[in-house]
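Asker: Provided below are the primary sequence and the corresponding predicted coordinates.
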Amino acid sequence: MSVSKPSALTAYLDRSIDVLQRLRDAGADDRVEAAAALVTAALGAGRALLVCGNGGSASDAQHITGELVGRFLKERRGLKAICLSSNAAVLTAWANDYDYETVFSRQVEAYGEPGGVLLGISTSGNSANVVKAFEAARAAGMATVALTGEGGGKLAALSDVLLDVPSRHTPLIQQAHICLYHFLCEQVEARLAAA
């Protein structure tokens, strides 16, 4: 009797589950708690959470800010979350007149403030415009949180909190990022709604 081979979907889901299990076993709890504390403190004090990323990570940046400005699970006031990846006029004007590497750092210069938080998303951790944004955030007295792939790349040294997913496969990293930032949104919202 032959053993049937798992379907392509089953194999993909197994790889996804493996990454999530390795993330769970890597002890991300303390780091996610630290990120939630930073974001809660900033938003609770009326400071901004700035979020940026490229490509699929730009969509994730929009998703995060949508959950916080709107609502995740609870009825509450809107929170000061700004997506740096979604203003097409700013992105295209600045990239055309100057360069794409500084499209986010320029916006950090405009919107950043001491006590705020920059959350940057880069599966490699090496996206030049996200790295420059972290440098600008540090100079502005902001805290920094990075969502990356394994090791964190250049963002590791620039992050107050590094949430790196133990994989180098972009789609699997992005799937784990969704789990991490949904949990982050849930935690921040619960804490601020209770305040």
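Answerer: It's in.
Asker: rest of the way, CA atoms for contacts and neighbours
Answerer: OK.
Asker: what about Glu75, which SS state?
Answerer: Classification of Glu75 by DSSP: H, G, I helix; E, B strand; the rest coil places it in coil.
Asker: list the contacts of it.
Answerer: Listed by CA atoms under 8 Å, 6 or more residues apart in numbering, the contact set of Glu75 reads Ala193.
Asker: that one and Ala45: what is the separation?
Answerer: Plainly put, Glu75 is 19 Å away from Ala45 if you go by CA to CA, to the nearest Å.
Asker: tell me what the longest helix that the chain contains is packed against?
Answerer: As assigned by DSSP state H, the longest helix anywhere in the chain is helix 170-194. Judged by 3 or more CA pairs under 8 Å, 6 or more residues apart in numbering; DSSP states H and E, helix 170-194 is in contact with helix 8-25, helix 29-44, helix 56-69, strand 143-148.
Asker: at 10 Å instead, please
Answerer: Helix 170-194 sits against helix 8-25, helix 29-44, helix 56-69, strand 117-122, strand 143-148, strand 161-164, with contacts defined as 3 or more CA pairs under 10 Å, 6 or more residues apart in numbering; DSSP states H and E.
Asker: quick one: buried residues of that helix?
Answerer: Of all the residues in helix 170-194, those buried under the rule 16 or more other CA atoms under 10 Å are 172-174, 176-178, 180-182, 184-190.
Asker: end-to-end on stretch 112-129?
Answerer: 16 Å.
Asker: wait, Met142 touches Gly115, no?
Answerer: Yes: assessed by CA atoms under 10 Å, Met142 is found in contact with Gly115 at 5.4 Å.
Asker: which ones are touching the closest residue to Thr102 other than its chain neighbours?
Answerer: Among residues not flanking Thr102 along the chain, Asn129 sits closest, at 5.5 Å (CA to CA, 6 or more residues apart in numbering). By CA atoms under 10 Å, 6 or more residues apart in numbering, the residues touching Asn129 are 52-54, 99-106, 120, 122, 135.
Asker: and the comparison structure, right after this:
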Amino acid sequence: MKTWLQSYIAAQHRALDSVPLEGVIKATEIVCKAWENDQQIFAIGNGGSAANASHFATDLGKGSSDAVGHRFRVQSLTDNVAWITALGNDYSYEDIFLRQLQNFARAGDVLITASVSGSSPNLVKAFNWANEHGLHTIAMVGAKQGTLAGIAEHVIVVDDTHYGRVEDVHMHIFHMICYSFMEKIPA
């Protein structure tokens, strides 16, 4: 067990070390510009990445907003179970984020996701719609990159395919974005 744990931790370090810092800086700049222009930021994801999207919206909406004194307009589209299940049931699961964006999103807003595979149909459909409607799009993906890497305006690739490790690193990136505001780091 100890050897396995040491190997797991070493692999986690390699995954975290693969994060392109310039990519995190660019994502933070996009979020900052949305904040400055009072645009909305939408976070989406599936499974563990849905939890990460929710966590990101909480940290940005509360902690970052408290630190800078001007509120972030951020929401995770993963949190309204009644709406998600109605959309999935009445339309299709592929539409659960797209149809929420149709209600809320405007040109200049930001859509951000974390996806290990980068190919979840509901994320791809939402990103295609966002691109067509003038939103800024940020996709954090794993080493397979998937469809999102080819359609997102800005992509951050974590060089690993292990779901747990990549999801953990995506949460690191979400925290770096939020804490750059909480700790008032100049751009």
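Answerer: Everything's here; your move. What you are looking at is a predicted structure, and each value in this text was computed from that prediction instead of being measured.
Asker: TM-score for this pair?
Answerer: In this superposition the chains share a TM-score of 0.91, using TM-score structural alignment, normalised by the length of the second structure; 185 aligned residues with a CA RMSD of 1.9 Å.
Asker: before we move on, back to that, can you say which helix or strand has the alignment partner in the second structure of the residue nearest to Thr102 of the first structure in it?
Answerer: Counting by TM-score structural alignment, Asn129 of the first structure lines up with Asn122 in the second structure. Assigned by DSSP states H and E, Asn122 of the second structure falls within helix 121-132.
Asker: next, the buried residues of that helix.
Answerer: Buried residues in helix 121-132 of the second structure (16+ other CA under 10 Å): 122-131.
Asker: how about stretch 12-31 of the first structure?
Answerer: Buried, per 16+ other CA under 10 Å, within stretch 12-31 of the first structure: 16, 19-20, 23, 28, 31.
Asker: tell me how far it lies from the chain's centre.
Answerer: Distance of stretch 12-31 of the first structure from its chain centroid, counting by CA atoms, centre = their mean, to the nearest Å, is 17 Å.
Asker: hmm, who's touching that stretch?
Answerer: Contacts of stretch 12-31 of the first structure (CA under 10 Å, 6+ apart): 6-11, 34-37, 145, 150, 160-167, 169, 171-173, 175-177, 179-180.
Asker: the aligned partner of Thr58 of the second structure in the first structure: neighbouring residues, count only.
Answerer: Matched by TM-score structural alignment, Thr58 of the second structure corresponds to Gly66 in the first structure. If you count neighbours by other CA atoms under 10 Å, Gly66 of the first structure ends up with 17.
Asker: just want the most central residue of the second structure.
Answerer: Thr113 (2.9 Å; CA atoms, centre = their mean).
Asker: that residue maps to what in the first structure?
Answerer: Match for Thr113 of the second structure (TM-score structural alignment): Gly120.
Asker: wait, that match sits on Ile64?
Answerer: No: contact criterion CA under 10 Å: Gly120 of the first structure and Ile64 do not qualify, at 11.2 Å.
Asker: shared neighbours, the two?
Answerer: The contact lists of Gly120 of the first structure and Ile64 share 51-52, 58, where a contact means CA under 10 Å, 6+ apart.
Asker: of the residues you listed, closest to Leu79 of the first structure?
Answerer: Val51 (13.0 Å; CA to CA).
Asker: doesn't that closest one belong to a strand?
Answerer: Yes: read with three-state DSSP, Val51 of the first structure is one of the residues of a strand.
Asker: just tell me what it corresponds to in the second structure.
Answerer: Using TM-score structural alignment, Val51 of the first structure pairs with Ala43 in the second structure.
Asker: show me what contacts its match?
Answerer: 49-50, 52-57, 74-78, 97, 110-114, 138.
Asker: switch to 7 Å and redo it
Answerer: 53, 57, 75-77, 111-113 (CA atoms under 7 Å, 6 or more residues apart in numbering).
Asker: same question, Gln107 of the first structure
Answerer: Counting by CA under 7 Å, 6+ apart, Gln107 of the first structure has contacts Leu84.
Asker: any idea what it aligns with in the second structure?
Answerer: In the second structure, Gln107 of the first structure lands on Gln100 (TM-score structural alignment).
Asker: many thanks, we can stop here.
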